[in-house]
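1. okay, structure incoming, though there's no sequence with it:
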């Protein structure tokens, strides 16, 4: 079965080190909470808001050697007025036998406001 696992986080500043650190942490949590094996990942789509431009968040996934062959793409988020600033969103398409309602979507930092109904744990609620 193919499943989509969502995640989002925010950064305080548009700095490469912060973008990579927050993206890496988000992916680590997503992998841990959903027991994701890179061999089961079909693709990863990462979007950023217009105020993030100092690096590609996909670089963070290249820090995981076992993710070397996972296709990753970055894109711009739609610029909706009054939307969350400095936000990085991720969609991981994965083969999984986990039922849809048991998928653990990861929302961190200010992104917790995007889907409070899907928040997982106190750790995932860090603001």
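-> That came through, no problem. These figures come from a predicted structure and were not determined experimentally.
2. from here on, just use CA atoms for contacts and neighbour counts.
-> Will do.
3. kindly confirm my reading that residue 88 is in a strand.
-> Yes. Counting by DSSP: H, G, I helix; E, B strand; the rest coil, residue 88 falls inside a strand.
4. does it touch residue 6 like I think?
-> No. Assessed by CA atoms under 8 Å, residue 88 is found out of contact with residue 6, at 11.0 Å.
5. compare the two (neighbour count), which wins?
-> Using other CA atoms under 10 Å as the criterion, residue 88 and residue 6 rank with residue 88 on top: 25 against 20.
6. quick one: contacts for the nearest residue to the more buried one once chain neighbours are set aside?
-> The shortest distance from residue 88 to any non-neighbouring residue, by CA to CA, 6 or more residues apart in numbering, is to residue 48 (4.6 Å). Taking CA atoms under 8 Å, 6 or more residues apart in numbering, we find residue 48 in contact with 74, 75, 76, 77, 86, 87, 88, 89.
7. next, the one to line up against it:
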């Protein structure tokens, strides 16, 4: 079955190193909590809020062994008034045997407010 696995994190400032580090940390948790293998991934889409432009969060995937050929893109989030700032979101489209209720969507730092219904 093809599933979408979501995640989000926040950074403290628009700094390239922090953006890549926090995206990397997020991806490690998304991968581990959902037993994702790169060869089963269709694509990875990152978005960032308009206040982040110091680095592509997709660079974080290139730090992971085996993820060299996984298609990845970065986009800008819709600038909705009063929305969470300094936020990086990800959608991993993956072939998995997990049922929809077994998928672990991962939210770090201030991004936990985005989906309080998923807190375990």
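-> Okay, I see it. Remember, it's a predicted structure, so these values are computed and weren't measured experimentally.
8. hmm, back to that, please list only the buried members of the contacts of residue 48 of structure 1.
-> Buried subset of these (neighbour count, 16 or more other CA atoms under 10 Å): 74, 86, 87, 88, 89.
9. quickly name whichever of those is closest to residue 53 of structure 1.
-> Ranked by distance to residue 53 of structure 1 (CA to CA), those are led by residue 86 at 9.8 Å.
10. residues contacting that closest one?
-> 10, 11, 12, 13, 14, 48, 49, 50, 51, 52.
11. from the residues you listed, pick the one nearest residue 2 of structure 1.
-> residue 48 (24.1 Å).
12. in space, what's closest to the residue minimising distance to the centre of structure 2 - neighbours in sequence excluded?
-> Residue closest to the mean C-alpha point of structure 2, counted by CA atoms, centre = their mean, is residue 90 at 2.8 Å. Spatially, and ignoring its direct neighbours in sequence, residue 90 of structure 2 is nearest to residue 46 (4.4 Å; CA to CA, 6+ apart).
13. got the contact list for that neighbour?
-> For residue 46 of structure 2, counting by CA under 8 Å, 6+ apart, the contacting residues are 57, 58, 72, 73, 74, 75, 88, 89, 90, 91.
14. now do the SS call for it.
-> Three-state call for residue 46 of structure 2 (three-state DSSP): strand.
15. can you find the partner of it in structure 1?
-> Counting by TM-score structural alignment, residue 46 of structure 2 corresponds to residue 46 in structure 1.
16. how about residue 86 of structure 2?
-> In structure 1, residue 86 of structure 2 lands on residue 86 (TM-score structural alignment).
17. in strands only, show me the contacts of residue 86 of structure 1.
-> With DSSP state E as the criterion, strands contain 10, 48 from among the contacts of residue 86 of structure 1.
18. and the contacts of residue 86 of structure 1, which are buried?
-> Using 16+ other CA under 10 Å as the threshold, 10, 11, 48, 49, 52 are the buried ones among the contacts of residue 86 of structure 1.
19. residue 40 of structure 2: what's its closest spatial neighbour, skipping adjacent residues?
-> residue 95 (5.2 Å).
20. show me where structure 2 has its strands.
-> 2-10, 41-48, 72-76, 87-95, 106-107.
21. make TSV out of the ones you listed and add distance to residue 26 of structure 2.
-> As requested, the strands of structure 2 are exported to TSV (distance: least, CA to CA, whole Å):
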stretch	distance to residue 26 of structure 2
strand 2-10	7
strand 41-48	11
strand 72-76	15
strand 87-95	9
strand 106-107	7
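22. ok, residue 45 of structure 1 touching residue 73?
-> Yes. The criterion here is CA under 8 Å, and residue 45 of structure 1 meets it with residue 73 at 5.1 Å.
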